[in-house]
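> Sequence plus the predicted model coming up.
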Amino acid sequence: MVESAVLGVFCAELMVCVFTGVPIVAALVAGLALFIGYGLWRGCRLRELACMCARGVASARGVLESFVLIGALTALWRACGTVSEVVVLAAPLVRPAVAPLAIFCMCSLMSFLIGTSFGTAATMGVSIALAALVCAAARRMSAGQIASVCVLGFTPADPTVAELMSGGGVVSMVNVSLVVCLSSSFSGLFDGTGLLDGVRGLVEGLVRRVSPYAAVLAVSVPASMVACNQTLGIMLTSQLCGHAEARARDLAIDIEDAAVVVAPLVPWSIACGAVVSMCGAPAACWCAAFYLWLIPIWRLTTEAAGTRFGFDGGEGAHSAEAAENSSRAHA
């Protein structure tokens, strides 16, 4: 009962912040205090709770490192002219008749160039080194200027150009990094205090009533809304749905088709908010994320068809596998 009340209060805080325009960091700070208070009520010491938070933040270390590299890279690409060159080369391709297709293809190529939606550390580290060399050789920037751009971002001298090209830098990623740190600390607290133990029981009951994927999807939606970032949303879904599938491979596919694509559909999640803020898109653009909506709809539709028409999917596949294992055991 207490656990449900704690989670309910935190969800209410998130909703209030979203609809009133209060920075999401405020709700996360309040949530951290709430979860620590729950841990103290359970008898945990403050030092133990701090260690739980530290373990949660450590699990998102790779994401935080990527944020630092992204901030430096986006600033240096502006400073060395890479972004300007991409705009010059791409502008002739974006004609009204093929604008949606051209934009989609260019975004796909950029994702391929960077490696992931946020970028991997190895790719960023090489794209940063080259950009710094171009800044020094072509733009005649000193080492101090390059370092300043990496940290504070790039601002062109021409005010007209500055409106389009300013930005980047490590400081531009401070807010999203705070969100990741705070929300990741929740993972450690949830695991250490047992706050989600009761929810796991509900999930197990849900798995018995619907297909495993439907259960994983049902869990991933509130998990992504509470987590505020893709990494923690995946972690929470994995913690709660660890026994939904008989094989780890099947669970991984379910989470890929649920938590991974649901997180960018949450407007206040870093997976959506960070990308939207970096490209200056309207906040409601997630409604048009057709591919993200299509995957869960397709999975649910095919599983429903498999259950109705007797295709090899959903619970039928697990039943067949169980029967096969049973026959082998008797043999």
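Structure received. Residues are numbered from 1 along each chain as shown.
> Going by C-alpha atoms from here, please, whenever you check contacts or count neighbours.
Fine.
> how about M141, secondary structure?
On the three-state scheme (DSSP: H, G, I helix; E, B strand; the rest coil), M141 is labelled coil.
> Which residue lies closest in space to it, excluding its sequence neighbours?
C135 (5.7 Å; Cα to Cα, 6 or more residues apart in numbering).
> Put this next to the previous one:
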Amino acid sequence: MEVLTIGIFCALLIICIITGKSILYALLAGLIIFGLYGKKQGYSWRQISRMALQGVWKVKNILLTFILIGMLTALWRQAGTIPAIICYTVHLIKPSTFLLMTFLLNCLISVLTGTALGTAATIGVVCATMASALGIPSWMTGGAILSGVYFGDRCSPVSTSALLVAELTETGIYTNIKNMIKSALAPFTITCILYLTVSIQLHGKTEMPDLGHAFGSEFRLSWIALLPAAVILLLSVVQAGVKIAMIASIVTAIPVCIGLQNMAFTELPELLLNGFHSTDVTVAAMLNGGGITSMLKVGAIVCISSSYSGIFQATGILNGFQKMVCLLADRTKPYFAVLVTSILTSVMACNQTLAIMLTDQLCSRTEPDKLRFANNLEDSAVIIAPLVPWSIACAVPLTAAGAPGYSVLFAVFLYLLPLCDLVLKKITALL
């Protein structure tokens, strides 16, 4: 019965992928299917509803954070924060170091904004445009972008995936970030060396385009525009609460929008709700987005996915699968079991959020130490989902950057992170 129920859900996911329909349809259908399973097990609809709500209640804090992130990303665009960061850093890019700097710039913006998709749609688009001008293969650029955007998506204090992992594992996000930085050090260094080595072999055609002119028509580029980013970085360093850091950045960005960028105060509600929209075609292609409405889809995915966890836990539908995962962990190592599980959930879930939640549900018993388990999740489900070509986590960033699907082959950091983890844990075990 359990296998059949899960199988039907997987089939619906596959149908949505093939037909190009929103994955939300499959998730809503899944909620009905798992509800019917609960009913078959003898639970009343009222009890099943309570199970689902308990799952959603578990992630209530992250849903509030999504709202703040939507507001923050809109304000950073309108305040000129993202354009200023791009213009001040783009001069560091040279044809002989292009892939390396593409990776590093996407790392920087994704750490600041906490969103892989938003980073790909901003600095990722800029890097892809430059690559086209320089004659750099688009699949290489796409791989470097994919590596960079998920470096920050994994370990930014305002990352939705990092916040979700912290919430699910009941751990502190800043402690998790410290552990993530440690496990990322070796793969990050190797990735930089590889991208630099390949970049040196490439021959650029021209010098870098002048982005200051493109942004200068829309924004007043000044160091003042960097204040919202500086505030959130400073508060992150002193380990202030994530919500406090974001609210402080939002409060800082509003006067910058009004005073520096001459935005009318009456336009603020529209900006916060629907995000930034430019009438300039060039600027719009790179910066349009943000706002509370931009977070509605991911919020809906988290809500529905989290409702599953409540039903799964109460009905025990995943107990058989959990036993198999625990057996694998006993025969190998907890991280290996989590990694294998995350590959399967990422292939099935088609989005990062559901992959994280399913992996957590299946593997929570493999590692009693919550901090270690949180790091295992971050080094598996969070970075495996972007390697699945039909996953939203992979398709959306590459589409935004205009890169082909096989760019995943050059997303070096995403391969090296779990590989280095496995090697390190093997060495540790031998010692």
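Here it is on my side, so go on. Please read all numbers here as calculations on a predicted model, not as lab measurements.
> After superposition, what's the TM-score here?
Here the superposed chains carry a TM-score of 0.80, computed using TM-score structural alignment, normalised by the length of the first structure; 307 aligned residues with a Cα RMSD of 2.9 Å.
> follow-up on the earlier one: regarding whichever residue in the second structure pairs up with the residue nearest to M141 of the first structure, what is its secondary structure?
By TM-score structural alignment, C135 of the first structure lines up with C257 in the second structure. Following three-state DSSP, C257 of the second structure is assigned to helix.
> what's the neighbour count on C257 of the second structure?
23 (other Cα atoms under 10 Å).
> got it, and the one 4 residues further on?
Using other Cα under 10 Å, Q261 of the second structure has 17 neighbouring residues.
> roughly how far apart are it and Q78 of the second structure?
7 Å (Cα to Cα, to the nearest Å).
> which residue ranges form the strands in the stretch 201-350 of the second structure?
Assigned by DSSP state E, counting those that start in this stretch, the strands in the stretch 201-350 of the second structure number zero.
> how many neighbours does D280 of the second structure have?
Neighbours around D280 of the second structure, by other Cα under 10 Å: 12.
> residue in the first structure matching it?
Counting by TM-score structural alignment, the partner of D280 of the second structure is D158.
> Would you quantify the distance from the residue lying closest to V126 of the second structure once chain neighbours are set aside to A401 of the second structure?
In this structure, V126 of the second structure finds its nearest non-sequential neighbour in M286, 6.8 Å apart by Cα to Cα, 6+ apart. According to Cα to Cα, M286 of the second structure and A401 of the second structure sit 10 Å apart.
> With A133 of the second structure instead?
A133 of the second structure is 14 Å from A401 of the second structure, by Cα to Cα.
> Among those two, which residue is more densely surrounded?
When A133 of the second structure and A401 are compared for neighbours, A401 comes out ahead with 25 against 15, by other Cα under 10 Å.
> Find the nearest non-adjacent residue to the more buried one, please.
Closest to A401 of the second structure by Cα to Cα, 6+ apart is V125, at 4.8 Å.
> secondary structure element for W298 of the first structure?
Taking DSSP states H and E as the definition, one finds W298 of the first structure inside helix 290-309.
> Tell me where the stretch 301-431 of the second structure has helices.
319-331, 334-349, 352-363, 370-378, 381-384, 392-400, 412-430 (DSSP state H, counting those that start in this stretch).
> Let's have the ones you listed in JSON lines, adding distance to T97 of the second structure and mean neighbour count.
Below are those laid out as JSON lines (distance: least, Cα to Cα, whole Å; neighbours: other Cα atoms under 10 Å):
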{"stretch": "helix 319-331", "distance to T97 of the second structure": "42", "mean neighbour count": "16"}
{"stretch": "helix 334-349", "distance to T97 of the second structure": "32", "mean neighbour count": "23"}
{"stretch": "helix 352-363", "distance to T97 of the second structure": "31", "mean neighbour count": "25"}
{"stretch": "helix 370-378", "distance to T97 of the second structure": "29", "mean neighbour count": "22"}
{"stretch": "helix 381-384", "distance to T97 of the second structure": "25", "mean neighbour count": "27"}
{"stretch": "helix 392-400", "distance to T97 of the second structure": "21", "mean neighbour count": "22"}
{"stretch": "helix 412-430", "distance to T97 of the second structure": "16", "mean neighbour count": "16"}
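> Thanks a lot, catch you later.
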